[in-house]
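Undergrad: pasting the structure only:
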């Protein structure tokens, strides 16, 4: 267990900001430091490196230089965004619209792929039944052309799915 020195300023801030008594503040701050998580460091105005530790359970940030706790404060409260409800409603509507468009496009492309697969199966059956090399060559060309079309449509469908998933993830961040 690392031992920290608590400055008078830190004690005053613990009394002021955390509601601790002056005699209990040093012990309280040392206890917080034992379970606080290191967040980073910045150079201070006097050249010392300030290290920041966050204690998430109590929503407290501690600032340390070397082994001295120099100040303490609560996490800043989230500032309410003006028009947050209206923005959320707009995002929901836009997401619902993109979801409808995606489902419509996905359904159309899936149907198109299924129809080409039926046609492809018929040509493969005809190819298997055909005896003439000329007919087989003609059917082989049609089969390869249909396979190319199915591959192109499948690629288009995959791209639409990726685009919709990106939209879904983006909307989830705001909602």
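TA: That came through fine. A quick note: this is a predicted structure, and the numbers were derived from the prediction, not measured.

Undergrad: When you work out contacts or count neighbours from here on, use the C-alpha atoms and nothing else.
TA: Will do.

Undergrad: How far away from the center of its chain is the lengthiest helix in the chain?
TA: Using DSSP state H, we find that the single longest helix of the chain is helix 84-129. Relative to its chain's centre, helix 84-129 lies at 25 Å (C-alpha atoms, centre = their mean, to the nearest Å).

Undergrad: Just after it, pick out the following helix or strand.
TA: helix 133-174 (DSSP states H and E).

Undergrad: what angle separates that following helix from helix 84-129?
TA: 170 degrees (axes from the mean of the first three to the mean of the last three C-alpha atoms, to 10 degrees).

Undergrad: what's helix 133-174 packed up against?
TA: helix 84-129 (3 or more C-alpha pairs under 8 Å, 6 or more residues apart in numbering; DSSP states H and E).

Undergrad: what helices or strands is the longest helix of the chain leaning on?
TA: helix 133-174.

Undergrad: Could you give the separation of the helix it packs on from the chain centroid?
TA: The answer for helix 133-174 is 28 Å, by C-alpha atoms, centre = their mean.

Undergrad: separation between residue 5 and residue 49?
TA: 16 Å (C-alpha to C-alpha, to the nearest Å).

Undergrad: Please apply the same query to residue 88.
TA: 41 Å.

Undergrad: Below is an additional structure, to be compared with the one above:
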């Protein structure tokens, strides 16, 4: 459902006992406000790579908390985003769950200066400065970014293959 259709999403939320999560295509606290005001979701899912970074994510989580909405960051964008979400989880009392991709590439741990640790269902914060990451630039140079065609949004903002793709 396109993010601007919050009234419709709120109708769905009221008609089901299944908790609704949304927000990966919302980009600021201003985009989330109607979602929260209309109680359209049980969980908000802002993406740290799209929703204004750490400060904006913290603001979105705080707004969600005021509406008793859980904070469950959308996080398919790699280990740096995972570390950002991990720190946000520690700072946001309404944090619920973290999406992450532990085995997306076999060179992840080498690039990040070591593995992510998961113990008893939790991911302890790293102890280093900043986000606790020591990037291995040489490993990253060996694996340059390659754009992928993710053109899944139609002109009307629904999701699916475009009929008129070249």
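TA: Yes, it's here. This one's a predicted model, so the numbers in the text were calculated from it and none came from an experiment.

Undergrad: Work out the TM-score between the chains.
TA: Once superposed, chain against chain, the TM-score is 0.21 (TM-score structural alignment, normalised by the length of the second structure); 57 aligned residues with a C-alpha RMSD of 4.7 Å.

Undergrad: Quick check: chain neighbours aside, which residue is closest to residue 154 of the first structure?
TA: Of all residues beyond its chain neighbours, the one nearest residue 154 of the first structure is residue 113 (7.3 Å), with distances taken as C-alpha to C-alpha, 6 or more residues apart in numbering.

Undergrad: Burial check on the one you found, number of neighbours?
TA: Residues near residue 113 of the first structure, counting by other C-alpha atoms under 10 Å, number 21.

Undergrad: Just confirm it contacts residue 150, I think it does.
TA: Yes: Residue 113 of the first structure is in contact with residue 150 according to C-alpha atoms under 8 Å; the separation is 5.8 Å.

Undergrad: Show me what counts as buried in the helix or strand encompassing residue 11 of the second structure.
TA: Using DSSP H and E, residue 11 of the second structure maps to helix 6-15. Within helix 6-15 of the second structure, the residues scored as buried using 16 or more other C-alpha atoms under 10 Å are 6, 9-10, 12-13.

Undergrad: which helices and strands does that helix pack with?
TA: helix 29-37.

Undergrad: can you do 10 Å?
TA: Judged by 3 or more C-alpha pairs under 10 Å, 6 or more residues apart in numbering; DSSP states H and E, helix 6-15 of the second structure is in contact with strand 21-22, helix 29-37.

Undergrad: ranking the ones you listed by burial, who's on top?
TA: strand 21-22 (a mean of 20; mean count of other C-alpha atoms under 10 Å).

Undergrad: What angle do helix 29-37 and the one helix or strand residue 62 of the second structure maps to make with each other?
TA: For residue 62 of the second structure, the host element (DSSP H and E) is helix 53-66. Helix 53-66 of the second structure runs at 20 degrees relative to helix 29-37, counting by the same axes, to 10 degrees.

Undergrad: Quick one: list the elements packing against helix 53-66 of the second structure.
TA: helix 29-37, strand 43-44, strand 70-71, helix 79-91.

Undergrad: buried residues in the longest one?
TA: Judged by neighbour count (16+ other C-alpha under 10 Å), helix 79-91 of the second structure contains these buried residues: 79-89.

Undergrad: Could you dump those residues into JSON lines and include distance to residue 142 of the second structure?
TA: JSON lines is the format used below for these (distance: C-alpha to C-alpha, whole Å):
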{"residue": "79", "distance to residue 142 of the second structure": "16"}
{"residue": "80", "distance to residue 142 of the second structure": "17"}
{"residue": "81", "distance to residue 142 of the second structure": "20"}
{"residue": "82", "distance to residue 142 of the second structure": "21"}
{"residue": "83", "distance to residue 142 of the second structure": "22"}
{"residue": "84", "distance to residue 142 of the second structure": "24"}
{"residue": "85", "distance to residue 142 of the second structure": "26"}
{"residue": "86", "distance to residue 142 of the second structure": "26"}
{"residue": "87", "distance to residue 142 of the second structure": "28"}
{"residue": "88", "distance to residue 142 of the second structure": "30"}
{"residue": "89", "distance to residue 142 of the second structure": "31"}
